[in-house]
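Asker: take a look and give me a structure for this.
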Amino acid sequence: MADKRDYYEVLGVPKDADDAAIKKAYRQLAKKYHPDMNPGDKEAEIKFKEASEAYAVLSDAEKRRQYDQFGHAAFEGGAGGAGAGGFDFDFGDMGDIFGDLFGGMFGGGGSRRNSNGPRRGADVRVNVRITFDESVRGTTKKIDVTLKDECSSCHGTGAKPGTSPETCSKCGGRGQV
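Answerer: Okay, here's the model as predicted:
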């Protein structure tokens, strides 16, 4: 794939960049080229997808190791790749990234770290198998997620009502059931 740019070059980071530098570079590019910030701009859309693809590989230790060893060929289905042209894309903290980038931008209020509002729950991590073509052109996938409600007995504190911190018998101290 001669037309693909080096992922480190795409993000503007050196090959020995740590995870924090890669994430920071991606956030800057994602904010700059996000389609919502550049409606109808095909060039910005291409750059956003290119940055997202680079981040998907370089932010995952195993994929980064494969990329460093085999380059883009690692994901073409041959040499040490994901096989059959497949490409595992972990959407892990993409919600965190976009929430941090665009949090209150569209009338969503202030910071989501508001102590008066509900506490942020545990991260939901889902591995979704997509083809390389889907990763470049975009796709829509349906993902079923089981949501947990706040415990009605301890109201998310993990302690029995009216007591000093003691494990709630209803939710086991998790604050959610």
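Asker: drop to CA atoms for contacts and neighbour counts, all remaining ones
Answerer: OK.
Asker: by contact count, what packs against the helix ranked longest in the chain?
Answerer: Longest helix in the chain by number of residues, with DSSP state H as the criterion: helix 42-58. Other helices and strands packing on helix 42-58, by 3 or more CA pairs under 8 Å, 6 or more residues apart in numbering; DSSP states H and E, are helix 7-11, helix 19-33, helix 61-70, helix 132-137.
Asker: now do 6 Å
Answerer: helix 19-33, helix 61-70 (3 or more CA pairs under 6 Å, 6 or more residues apart in numbering; DSSP states H and E).
Asker: the last one: which residues count as buried?
Answerer: Looking back up the chat, that one is helix 61-70. 63-64, 66-67 (16 or more other CA atoms under 10 Å).
Asker: before we compare anything, build this one as well:
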Amino acid sequence: MKKIAITLFLIATTLLATSCANYKQSSNIIDEKPSSIIVNSDKKALNISENRIKSSETIKKNTVIEMPISVMAKDTTTTKYVKVDVNSSLEEKLNIIINSISQECFNGLPMNVKVFGKNTAKINLVEYKDSQKSRVSWKDDYLNDSTKEYTINTIVKNIIQDNYNGDWIEKVQLYYNDELIQID
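Answerer: Reported below is the predicted structural model:
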């Protein structure tokens, strides 16, 4: 009886190890909030959340593009990439880029973007409301005489995206609390 139990145990362990080894070799892992998505060889997505596995619809290829943003830290400019869904509206794509720029370059200060016409973006830099006081502000930290030009260049250069081949923005209007920002 012990020999049969040991044999069955070895067979089960071998099958489990073989199936796991084959699965890991043919999968790509994509980190996504709040769970991970694993794509296996037959292009079915398995959503892993709270130790449960659920099948979801097939993932389409090339629906996400990476848009570059330039970030300056410690006098060095680095390029980071923001993932944007190709099928999103132009305003949704711009909001993703604006939010990333805000987090990376401007301590998460709020920015709003509106698209009008076919190719013009209006970006409004907004101060936190009194109930959301912050140590940093657009006016004091990023729109003063010594940093205003850097702020404008950082936002405009990251929004224009010269190398993007799709329908994109050609003009940017930058506002602070609904007043057009101008370089003196």
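Asker: give me the TM-score for these two chains.
Answerer: After superposition, the two chains reach a TM-score of 0.26 (TM-score structural alignment, normalised by the length of structure 1), with 78 aligned residues with a CA RMSD of 5.1 Å.
Asker: residues near the closest residue to Ser36 of structure 2 other than its chain neighbours, how many?
Answerer: Using CA to CA, 6 or more residues apart in numbering and skipping the chain neighbours, the partner closest in space to Ser36 of structure 2 is Ile48 (5.7 Å). If you count neighbours by other CA atoms under 10 Å, Ile48 of structure 2 ends up with 15.
Asker: secondary structure element holding Ile48 of structure 2?
Answerer: Element membership of Ile48 of structure 2 [criterion: DSSP states H and E] is strand 45-49.
Asker: which parts of structure 2 are strands?
Answerer: If DSSP state E is used as the criterion, the strands of structure 2 fall at 28-31, 36-39, 45-49, 52-56, 64-73, 76-85, 111-116, 120-125, 171-176, 179-180.
Asker: highest mean neighbour count out of the ones you listed?
Answerer: strand 120-125 (a mean of 21; mean count of other CA atoms under 10 Å).
Asker: which strands or helices does that strand pack on?
Answerer: Against strand 120-125 of structure 2 (3+ CA pairs under 6 Å, 6+ apart) you get strand 111-116, strand 171-176.
Asker: go with 10 Å
Answerer: helix 90-105, strand 111-116, helix 148-160, strand 171-176, strand 179-180 (3 or more CA pairs under 10 Å, 6 or more residues apart in numbering; DSSP states H and E).
Asker: can you list the buried residues in the longest helix of structure 1?
Answerer: 44-58.
Asker: what's the angle from it to helix 61-70?
Answerer: Relative orientation of helix 42-58 of structure 1 versus helix 61-70 (axes from the mean of the first three to the mean of the last three CA atoms, to 10 degrees): 100 degrees.
Asker: hey, what's the angle from helix 42-58 of structure 1 to helix 19-33? Just curious.
Answerer: Using the same axes, to 10 degrees: helix 42-58 of structure 1 against helix 19-33 is 160 degrees.
Asker: about what we covered before: using JSON lines, lay out the strands of structure 2 together with distance to Leu16 of structure 2.
Answerer: Output for these, formatted as JSON lines (distance: least, CA to CA, whole Å):
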{"stretch": "strand 28-31", "distance to Leu16 of structure 2": "20"}
{"stretch": "strand 36-39", "distance to Leu16 of structure 2": "19"}
{"stretch": "strand 45-49", "distance to Leu16 of structure 2": "18"}
{"stretch": "strand 52-56", "distance to Leu16 of structure 2": "17"}
{"stretch": "strand 64-73", "distance to Leu16 of structure 2": "34"}
{"stretch": "strand 76-85", "distance to Leu16 of structure 2": "36"}
{"stretch": "strand 111-116", "distance to Leu16 of structure 2": "51"}
{"stretch": "strand 120-125", "distance to Leu16 of structure 2": "55"}
{"stretch": "strand 171-176", "distance to Leu16 of structure 2": "57"}
{"stretch": "strand 179-180", "distance to Leu16 of structure 2": "64"}
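Asker: wait, which of these is closest to Glu149 of structure 2?
Answerer: strand 171-176 (11.9 Å; CA to CA).
Asker: which residue is the nearest non-sequential neighbour of Ser56 of structure 2?
Answerer: Ala45 (5.6 Å).
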